[in-house]
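Enquirer: Here's a sequence, model it:
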Amino acid sequence: MTQSTIKAYRAAILDSLGDPAELGIPESYRYFEDGLLVVDNGQISALGNATDLLKDLPADIDVTEYKDALITPGFIDTHIHYPQTGMIASYGEQLLDWLENYTFPAEHKFIDPAHAEEVSDIFLTELLRNGTTTALVFGTVHPQSVDAFFSCAEKRNLRMICGKVMMDRNAPETLTDTAESGYEESKALIERWHGKGRLHYAVTPRFAPTSTPEQLTAAGQLLQEYDGLYMHTHLSENKNEIEWVKELFPEQNGYLDVYDHHNLLGERSVFAHGVHLCDDECKRLAETDSAIAFCPTSNLFLGSGLFNLPKMEQHKIKVGLGTDVGAGTSFSILQTINEAYKVMQLQGEKLNPFKSLYLATLGGAKALQLDEQVGNLEPGSEADFVVLDYNSTPLMGYRMAQAKSLEERLFVMMTLGDDRAVKETFAMGQSVFKRD
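Expert: Below you'll find the model as predicted:
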């Protein structure tokens, strides 16, 4: 490696090595109290104790030191709607009415490419301000919404996944496509963007009620025609939604079976929510290596229910965290973890902070089949990381001074932390957000 491309970052450093539910807590993480992260040409080249690594680096290497800070991998959001940025915190509805009264009117505006470009920039800025470096993202039915998003993400060299919504019924006429047009428009976007730089395409039927069987068949056809595509949709979020699916697809054996029948399950299939899954559905998700996005702030805000994480662990289903903006009320993965802890408490369960770290980073990467690129700080992986400030607020600093262990400091960060805790965010070794 050439000396001019090497940079090093010194602070406490923490990342996940695997799922605590499988490895046990002590074996699930790696921590350096005085650590050094060495980056060369956008990739992590070394990680370890600062005193050990500094001896082998040239004396004039640029070393940035962060006091009272923690470096972790960049956060990964496995379910979020960028067109809903402008309608976050909309009052008083549950899922189906919320879609009708807030979501659809907001998404109609994305027929205008200039609007899509403006919101893409605001959205990505907000993600990075909150330490999120990778996300699985809904566009709208309009192809220009995806073009705008990918163009903005490409300029920032971010690893992002997005797709055009496919929706050919049970929605306003101005927001519907057809089975044929949804297929053709998605195909054109795939060929334009999938695999370009750090970008990936997700085939995106909104959810079963807004797609005909013909459109779901076309979605499955796309997945067969192109390698490495994602499939992104919603599943079992709301009890009324589940009953509606049964009415629309009486020939199928439940909500998940609708997607299964149309060949939409697989290792890159991510289903948002999964709040009301039966054991047979969990078994099938595990068999197909499909993933669930756990969206606690959204589930609480819309009154959808409590996600059963221990049940997913029992079935060995991949799980990541999703903010689900705009039903979710924060772009912050730290705040999402805060709400996830409460969801578990309401079910008589505990969410250990090292499990939360896993869900926010490596677990999300595994759910997206990206754990060889992002999600931890292993040498050879892409240098997407975040610097968290132990003194980001007066209360945070005071509470951290009382903490007696790494586990306690981590829990305090995940309970009191929000966007203010993010000191700096890096993507491919480049600073993409720095707090004033």
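
Enquirer: Please make it C-alpha for all contacts and neighbour counts, starting now.
Expert: Will do.

Enquirer: longest helix anywhere in the chain?
Expert: Criterion DSSP state H: the longest helix present in the chain is helix 113-129.

Enquirer: ok now that helix, how far from the chain's centre?
Expert: Put simply, helix 113-129 sits 16 Å off its chain's centre (CA atoms, centre = their mean, to the nearest Å).

Enquirer: Just the buried residues of stretch 425-436, please?
Expert: By 16 or more other CA atoms under 10 Å, the buried positions in stretch 425-436 come out as 425-430, 432-433.

Enquirer: so which two of those are the farthest from each other?
Expert: Farthest pair in the buried residues of stretch 425-436 (CA to CA) is 428 and 433. Separation: 12.6 Å.

Enquirer: run this one through as well so I can compare:
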Amino acid sequence: MSDSVKAYRAAVLHFLAAPESQESHEYFTDGLLVVEHGRIARIGHAYDLLPQLPAGVEVVEYSDALITAGFVDTHIHYPQQGMIGSYGTQLLDWLQTYVFPAERRFADLEYARLQARFFLRELLRNGTTTALVFCTVHKESVEAFFEEALRLNLRMLAGKVLMDRNAPDYLTDTAESGYADSQALIERWHGRKRLHYAVTPRFAPTSTPQQLALAGKLLGEYPDLYLHTHLAENRQEVQWVKELFPERKHYLDVYDHYRLLGARSVFAHGIHLCDDECQRLGETGSTVAFCPTSNLFLGSGLFDLARLERHDVRVGLGTDIGGGTSFSQLRSLDEAYKILQLQGQSLDPFKALYLATLGGARALYLDDRIGNLQPGKEADFVVLDYFATPLLAQRIEQARGLAEKLFALMILGDDRTVKATYAAGRLVHERGKTDKTVLLST
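Expert: As a prediction, the model looks like this:
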């Protein structure tokens, strides 16, 4: 028994519901998290649970730290990590200048493998245990990503980009080849251990009507697939969609017409939406990924969280590397707070951590498996160091309660704040030790 059970002692916080609800979270100042066979077995006060542990169970103690559920990233591009922080353009020019040349290299399987390993190390180093990931148009990019995610037993979602027009020849497929390649990848990877496949048209302007129709066909043929694309990120992009699809009433209606809305459909950005689009997203159970650092870096606009929530739209948090400027969801929350401040809204620290954990899991319809630390859930969790930097330590020491501590973490925290990351109960990142050693040991 002691070999399959392990316990972790620190302050523990996780969410049971959105913070607006009563009894939305559980918090244990001196908590104990008990893990068995990769799942949460018990959670509670250390003084209650310690005497109940079987003899010989190892207890890992983290002082001045907070254990919470692993972070969930609902929109990110792994092929774009190499050109993160590229200077000087907005969305459409940025794609042509930086993104497309970077993605060209992912036709090489070995290169894609190296990048997938680096990418997943960065996610885990930042406490992110689940992500919805854009690959490239190349099958090799997907194979490499899923190979590495499978090796680490991570719950990850990804798919091959579909793009048959308005892109360089070296990055385009055809409607037919995109469908066939996607189907082959679905059959090989979807549902394998903790992996999910996402049908991934880049965005409406780079797919012909025929390709969008075949994307809808795939969703009909495999009902538990995901759909992952972009929506209304940039005003110039929105105008381009109007010109390409004049028969549709708005941007979202393009996707709706081709049967791409619904549960497990995730649309990145959603900044420039009309009320009709918001209402339709809500009534179909679709999700919008809020990508704060990317929206600011590319000058795309300000995300209106309150408006989408009025329409009951599911919202997750995304880093959107490489338009985004950090893998850290703490940095995302810092910028999200500022974006909402500019619009007269306020991001409560409990709501912020909810968005990064259970809210993200709910946005991906995975909250029955991940997102909090309830018994039976998969043991994906992160250990956050209250004293990771001198400035953070000073602020924490002056905090007057849990809310102020959480707010300090989200405004001042970053990758240095993550002391350890666990996936399915296994240590996959430990600060201060080489990532290579930790990852290879898994």
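
Enquirer: In the first structure, what sits opposite residue 27 of the second structure in the alignment?
Expert: Counting by TM-score structural alignment, residue 27 of the second structure lines up with residue 31 in the first structure.

Enquirer: Kindly tell me how buried the residue lying closest to its match once chain neighbours are set aside is, as a neighbour count.
Expert: Using CA to CA, 6 or more residues apart in numbering and skipping the chain neighbours, the partner closest in space to residue 31 of the first structure is residue 14 (4.5 Å). Residue neighbour count, defined by other CA atoms under 10 Å, stands at 21 for residue 14 of the first structure.

Enquirer: residue contacts, the counterpart of residue 56 of the second structure in the first structure?
Expert: The pairwise alignment with the first structure assigns residue 56 of the second structure to residue 60, based on TM-score structural alignment. Residue 60 of the first structure sits next to no residue when contact means CA atoms under 8 Å, 6 or more residues apart in numbering.

Enquirer: Looking at the buried residues of stretch 425-436 of the first structure, spot the one nearest residue 132 of the first structure.
Expert: residue 425 (8.0 Å).

Enquirer: give me the element the aligned residue in the second structure for the closest one is part of.
Expert: Under the alignment (TM-score structural alignment), residue 425 of the first structure maps onto residue 421 of the second structure. Per DSSP states H and E: residue 421 of the second structure is located in strand 418-423.

Enquirer: Return the list of helices and strands in contact with that strand.
Expert: Helices and strands touching strand 418-423 of the second structure, by 3 or more CA pairs under 8 Å, 6 or more residues apart in numbering; DSSP states H and E, are helix 109-125, strand 128-134, strand 381-385, strand 426-430.

Enquirer: Same list (those) but as TSV, adding distance to residue 438 of the second structure.
Expert: Converted to TSV, these look like this (distance: least, CA to CA, whole Å):
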stretch	distance to residue 438 of the second structure
helix 109-125	10
strand 128-134	15
strand 381-385	15
strand 426-430	6
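
Enquirer: Quick check: which of the ones you listed is nearest to residue 163 of the second structure?
Expert: strand 128-134 (12.4 Å).

Enquirer: burial measure for the aligned partner of residue 346 of the second structure in the first structure, as a count.
Expert: Counting by TM-score structural alignment, residue 346 of the second structure lines up with residue 350 in the first structure. Per other CA under 10 Å, the neighbour tally for residue 350 of the first structure reads 15.

Enquirer: Likewise for residue 108 of the second structure?
Expert: By other CA under 10 Å, neighbour count at residue 108 of the second structure equals 14.

Enquirer: What lines up with it in the first structure?
Expert: In the first structure, residue 108 of the second structure lands on residue 112 (TM-score structural alignment).

Enquirer: ok, now which ones touch that match?
Expert: So residue 112 of the first structure contacts residue 144 (CA under 8 Å, 6+ apart).

Enquirer: The one 3 residues further on now?
Expert: With contacts taken as CA under 8 Å, 6+ apart, residue 115 of the first structure has the following neighbours: residue 109.

Enquirer: how about a cut-off of 6 Å?
Expert: For residue 115 of the first structure, no contacting residues are found, by CA atoms under 6 Å, 6 or more residues apart in numbering.

Enquirer: ditto for residue 191 of the second structure
Expert: Counting by CA under 6 Å, 6+ apart, residue 191 of the second structure has no contacts.

Enquirer: just the one 10 residues further on next, same as before
Expert: Applying CA under 6 Å, 6+ apart, we find residue 201 of the second structure in contact with 161-162, 229.
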